[in-house]
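In: sharing a sequence plus its predicted fold:
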Amino acid sequence: MLGTLRSITLLGCLLGSVGCHRQPPAPPPIPKGDYSAIIRYLQTRIVQDMAREHIPGLSIALVNGQELLWARGFGMADTAMGIAVTPNTAFRAGAISKLLTAGAALQLVEQRRLALDAPIQQTLREFHVRSRFHQDPHDADRDITLRRLLSHQSGLPSEHLRDLRTAFAMGQMPMRVSGVWLSAPPGTQVAYSNLGYTLVGAAIERSSGKDFETQLQQGLLTPLQMNHASFVGTAAQSSYRAVGYEDGVASADAQVRDLAAEGLWASPRDLSHYVQMLFAGGLYKGQRLLHSQSIDEMFRQQNTGNALDFDCQMGLAWFLAPCGDEPIVPGVRTFQHSGGGDAFAAQLSLLPDQQLAVIIMANDSNAEDLVARLSTDTLRLMFQAATGAPACSADCQPPSHGLKLRQVPTATDRKRLAGFYATAWGVLRIKDDNTRLAVEWAGDTFELVRDEEGWLRAQKKLLGWWPRDLGELGRVQLDVVTVLGRRMLTARSYGQRIAVGERIEAPPLPMAWANTVGTYQVLNTHEPNAPLSGISVRLEDGFLVIRGQLHSEPLTDYILLPVDNAHAVLAGSGYGLGDTVSRQINGLSASGYAFKRTDSPHPPLSFRQK
């Protein structure tokens, strides 16, 4: 909320550099069963990729059924100390942590200490929510279940930013966030939530009677012989942990509060054991850690019928579809999860029917695109070695529509599309600019035109004449559709449609909210590496627009929609959207923070009150 965001799906690449599809060296022919040819190719390619992208260190593991085909480290775990990456070097796994947390929760479900469809309040009795979607507040509490937390359908906010980089005990979090406002009706849409997984971690502690690290070590990490895996500490506390880097500078490696969501340290070799257990139906070296029914449930789509999720399929923790990103093999089931941020990047991708998997981890925040591309290409080569058939035909290639001459939308079309759209990446503004449909989004400007299939496409011209390649942003197809009475901006890529944003109409502004225009600073916080230092609110084209601030760096713009005189929400649905902002005496509150006005109150603005 109110910050910058790196997506877990297509849009992260779409809004990032135009180099998401840089062409690597062509792989050699891969005969059936010849995994050694893949390894030889990767040994050369990985070194070249890392040098080109200035990535200090990387580690990879390849799995075929119950066999670890290859595990290898490249580059440096610590450049200052001259420590090389080995197959046992542990990296921050980021959001991949959720896969282990889900496994631990399912173990307790099997032991009947937790229940997938019982209200989480039965375990975390001090936790309750507030809701603008329910008549009865008890119904809102009953709607927050373990299943919905694990599948990101709880309706809880995506984050609780206050004290995000501190070592608060997980067991304190249910009380600290109790009374939080729901951002969406539970069970209606997938909206990625680290806060939800923090509550799962607290439920694991409460139901097991052990702290999270002890329960995970005893239940999963030690039986799986994940010898360098842990959910606690920083790189400085263990010699086998890699140092993270941001633009070549060593990261401070802050504490992670939400351990269950993103606190895991592990090597790809460690994670390969977890994958082998899944492939064996819950067994690892003869020991049963999960029932096969639990694994089936983990890999079963949980969001069937959610119209706003379009073609994004969600299991328990796992993404079961590319969600607009490249398919590994068209028509072949692919499950995956990535982990980014905190100066590391990681991805775990598997083909469950072929029992093939690749795990890649790197110690640089700029390595996400490299890790994603390398994961995709490696798994395709493994599929070819396993089946003898090439993984890709034209279906695997980026859309080839290019930058051909296209049709400018008609005046009627421009009028229908022009407006403000709330997205997880900030406000998208579409303007009817005489004969053009101009767009401002995520710090870039471009034009929308209709392609030969009638879809909207992004186009930009240098000096008003020569087309500029916008990468994924120029290749993806866009359009506005009405779903459940909401006008949704959607993207289609590789035959899949995903939600991008929602068209928002300017509401009448209550006087109380019109007078919140101004600047605010965080009040009474001494946390290190705080994600926010302040916010500002301004009026733009009839909208209240709120922007986060991190010291001197302005963050992302969001539309603020008043609900009543005391509460407003960040417009739209999805990551960080729908969250509640409350008015306080001489300030605002959001995501656990209190913000104090730093400028003089503006004279009352003349707006029609509700």
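Out: Noted; the coordinates are in hand.
In: only C-alpha atoms from now on, for both contacts and neighbour counts.
Out: Fine.
In: could you measure from the closest residue to residue 399 other than its chain neighbours over to residue 326?
Out: Of all residues not flanking residue 399 in the chain, residue 475 sits nearest, at 5.9 Å (Cα to Cα, 6 or more residues apart in numbering). Distance of residue 475 to residue 326, computed by Cα to Cα, to the nearest Å: 12 Å.
In: hey, what's in contact with both of the two?
Out: Common contacts of residue 475 and residue 326, defined by Cα atoms under 8 Å, 6 or more residues apart in numbering, comprise residue 398.
In: before we move on, the earlier item: just give me the neighbour total for the residue nearest to residue 399.
Out: When neighbours are counted by other Cα atoms under 10 Å, residue 475 registers 21.
In: measure it to residue 143 for me?
Out: 40 Å.
In: put this next to the previous one:
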Amino acid sequence: MGLKQASGRGIFRTQRLLDGGGLVAFLLLTTGLIWGLLSAPSQLAEPLPLPPLAKGEQRVLEQYASELIMDEMSRNTIVGLSAAIIAGDRIVWAKGFGYADREAKQPATPDTVYRVGSISKIPNAIAVLKFNADGKVDLDEPVKRYIPELVVKSRFAAAPPFTPRQLMTHHSGLPSDIVKGMWGEQPAPFQSVVSLLKDEYIAYPPGTIHSYCNLGAGLLGVMLERVSGAEYDAVMQETVLQPLGMENSSYYLRSHMEPKLSKGYNKKGQPDQEVSMRDIPAGNLYTSVNDLSNMMMLLLNDGVYKGEQLLPATLVSEMLTAQNNAVPLDGNFKIGYEFFLQNPAFSYVGDDFSHGGHMYLFHGQVMGVKKEKVAVVVLANSAGAAERVKLIAEQLLKGAIAVNAGLLPPTTKPGNNVAALLPDLPQAASYAGSYGTVIGLLEVQETHKGAYTAKLQGNKVELLPDKENWLRPQYRLFGILPLSHPKLQDMRIAFRTVNGEDVVFIRMGKEIAAVGKRIVNYNLPQAWRNRQGVYHTNDVENQLLGIDSLELKVNKQGILLMNLTTDTKAAQLGELVLYPVSDQEAVIYALGRRMMETIWIRQEKDGEKLIFSGVSFKKQQK
């Protein structure tokens, strides 16, 4: 049976990557979320409201589901979409909308095959758990036990090696990606990441913070091959896909699936080509909503599928249980094995689990509630679905909960009293100082005892204490008039000490995240001072970073800052702090995905090159 990857041409006209390597997309999202306060940032349009469903009103839910999806498709230029609702051990509704191939008039169906991006990580993790159940993999042994040649540099002498459990919860401390070579016409085999990692540093000590990592899924795939003695696709077919009856699913496109394969469409609704990827286990699964529904049944029913116990109930429970309760830098974010938990949209039910998958043209979402034994799958073939598949899935799941359990979402918006959700961490004697954050250099001054102002990207706000022991930012127009802004009203800031470092936490609504930490013992070597200037990358494949230029400059306080400019909108992003650790290496000083990763200098025949995530940048001459 033929196996191949989808290939693409003209793939570098725009940024393709959302699940992995999307440094610019990530920074834009973060910056817009927290500090887009003066430009009235756009809000996601509300989906069609859920009707007052009663228990057992399945037909009413199905009618609503169709109306919701058709409304979303028409408003967001979505050409094709398939969705399914699962209750217990069966699919109670599945339907396709629009076209899998509009030009050929081929309709989308529940068996249409889509690329599902990071949803690929879920079957990958299930395979690891099955090997664990068979005694072939220990989740708490070093991954190096299974991949002896694996070497990653570290600056944390006392840190333990990372484990399969930490790879499945994104707490390994590895860099998020190695962008160079990750995508292309003919990318290298995913097993090549093992040798590529020898030039990279661990960003965090394993177990200290959640940092989403595509490389981890690839290493799990290599581990599965080593333990089984078989190639990855064969392992996945035999261990997960075939036992679950996922006949239209594969990590490499199979010939019998090609007639069902959906085309991809860009934001204008025009057919376009996706790109092949290196990191197969992290994001290259081809599948359908019917097939993914089988996987969700396995999880809803404690590892039982069609009467057979395919995975021990204890491991299913672990997969859907928070593994990071003892990680203070995670704020109140919760993750099981790959699945994200405790979506605020389902706080009235609890026990929810979800994962999205995003590529340039294809977007998907799986979502379920274990206690009520209901789940949904939504897959789409259009770039316009990027921000909508999760909203559609949430609405369908709320409807399924109502119809199957008689529980409707609350009509009143819950309050934001989350004081107890921040770990009981000590406060610093003073918050004054400079902090590296995901949104740039944060400078905090104490204007008088207990009163602070903060400056970020030229915006200056007062930090006013509230009754929940957080700080509320207040902006003054022209430095005089207090200005009310919805984003600021919902935002709170806290400074706490974690593992001996002063950390900045941001709260938006009920969600809390660590975004940066105090800059201490900063010393800028002359070698880095001499590197001030604008850098460009000339490698075509490296345009996937979405960066037109990278600028290094030193501010008045003697701190080295890195400015990034996007290649599409010429938008300048935050001034990220670089913390030199030697004349040749510096880390991006903040907390979160892609932060604390190393930028290093390589000497080549045509001069010095700045290397980040495998991508080389050369300084432009004046």
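Out: Yep, that arrived. None of the values given here were measured: they were computed from a predicted structure.
In: can you tell me what residue 25 of structure 2 aligns to in structure 1?
Out: Under the alignment defined by TM-score structural alignment, residue 25 of structure 2 is paired with residue 5 of structure 1.
In: confirm that its match sits in a helix.
Out: No. Assessed with DSSP: H, G, I helix; E, B strand; the rest coil, residue 5 of structure 1 is coil; it does not lie in a helix.
In: give the equivalent position in structure 1 for residue 348 of structure 2.
Out: Aligned by TM-score structural alignment, residue 348 of structure 2 pairs with residue 330 of structure 1.
In: scratch that, residue 212 of structure 2
Out: If you follow residue 212 of structure 2 across to structure 1 using TM-score structural alignment, you land on residue 192.
In: might you report the residue contacts of that match?
Out: By Cα under 8 Å, 6+ apart, the residues touching residue 192 of structure 1 are 152-153, 158, 574-575.
In: which parts of the stretch 301-450 of structure 2 are helices?
Out: Using DSSP state H, counting those that start in this stretch, the helices of the stretch 301-450 of structure 2 run over 313-319, 389-405.
In: okay, these in JSON lines with mean neighbour count next?
Out: Putting the helices of the stretch 301-450 of structure 2 into JSON lines (neighbours: other Cα atoms under 10 Å) gives the following:
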{"stretch": "helix 313-319", "mean neighbour count": "17"}
{"stretch": "helix 389-405", "mean neighbour count": "24"}
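In: those: which one's closest to residue 97 of structure 2?
Out: Minimum separation from residue 97 of structure 2 across these (Cα to Cα) falls at helix 389-405, 13.3 Å.
In: what helices or strands is that closest one leaning on?
Out: Here helix 389-405 of structure 2 touches helix 58-76, strand 80-87, strand 363-369, strand 374-380, going by 3 or more Cα pairs under 8 Å, 6 or more residues apart in numbering; DSSP states H and E.
In: highest average neighbour count across the ones you listed?
Out: Neighbour counts (mean count of other Cα atoms under 10 Å) averaged over each of these peak at strand 374-380, with a mean of 32.
In: specify, as a residue range, where it falls in structure 1.
Out: So strand 374-380 of structure 2 sits over residues 356-362 in structure 1, by TM-score structural alignment.
In: how big's the offset between the matching stretch and structure 2?
Out: Once the two are superposed, stretch 356-362 of structure 1 sits an average of 1.4 Å from its aligned residues in structure 2 (mean Cα distance after the TM-score superposition for structure 1).
In: now do the strands in the stretch 351-500 of structure 2.
Out: Counting by DSSP state E, counting those that start in this stretch, the stretch 351-500 of structure 2 has these strands, from start to end: 352-358, 363-369, 374-380, 433-437, 440-448, 451-456, 459-465, 471-477, 481-483, 491-498.
In: those strands: which one's closest to residue 341 of structure 2?
Out: Across these, residue 341 of structure 2 has its closest neighbour in strand 352-358 (4.7 Å, Cα to Cα).
In: what comes up buried for that closest one?
Out: Residues of strand 352-358 of structure 2 classed as buried by neighbour count (16 or more other Cα atoms under 10 Å): 352-358.
In: so what touches that strand?
Out: 17-19, 116-120, 283, 320, 338-343, 346, 363-370, 386, 390.
In: let's see that with 7 Å instead.
Out: By Cα atoms under 7 Å, 6 or more residues apart in numbering, the residues outside strand 352-358 of structure 2 that reach it are 18-19, 116-119, 320, 339-343, 346, 363-370, 386.
In: one more: stretch 315-326 of structure 1?
Out: So stretch 315-326 of structure 1 is contacted by 9-10, 98-99, 102, 150-151, 298-302, 311-314, 334-337, 396, 492-494, 496-498 (Cα under 7 Å, 6+ apart).
In: mind giving me the ChimeraX command for buried ones among those?
Out: Restricted to buried positions by 16+ other Cα under 10 Å, the ChimeraX selection for the contacts of stretch 315-326 of structure 1 reads:
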select :9,10,98,99,102,150,151,298,299,300,301,302,311,312,313,314,334,335,336,337,492,493,494,496,497,498
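In: which of the contacts of stretch 315-326 of structure 1 fall in strands?
Out: Using DSSP state E, 335-337, 492-493, 496-498 are the members of the contacts of stretch 315-326 of structure 1 that sit in strands.
In: look up how far residue 535 of structure 1 lies from residue 595 of structure 1.
Out: 8 Å.
In: now do the shared contacts for these two.
Out: 520-521.
In: just to revisit the earlier point, possible to save the helices and strands packed on helix 389-405 of structure 2 as TSV with distance to residue 198 of structure 2?
Out: Below are these laid out as TSV (distance: least, Cα to Cα, whole Å):
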stretch	distance to residue 198 of structure 2
helix 58-76	43
strand 80-87	41
strand 363-369	32
strand 374-380	36
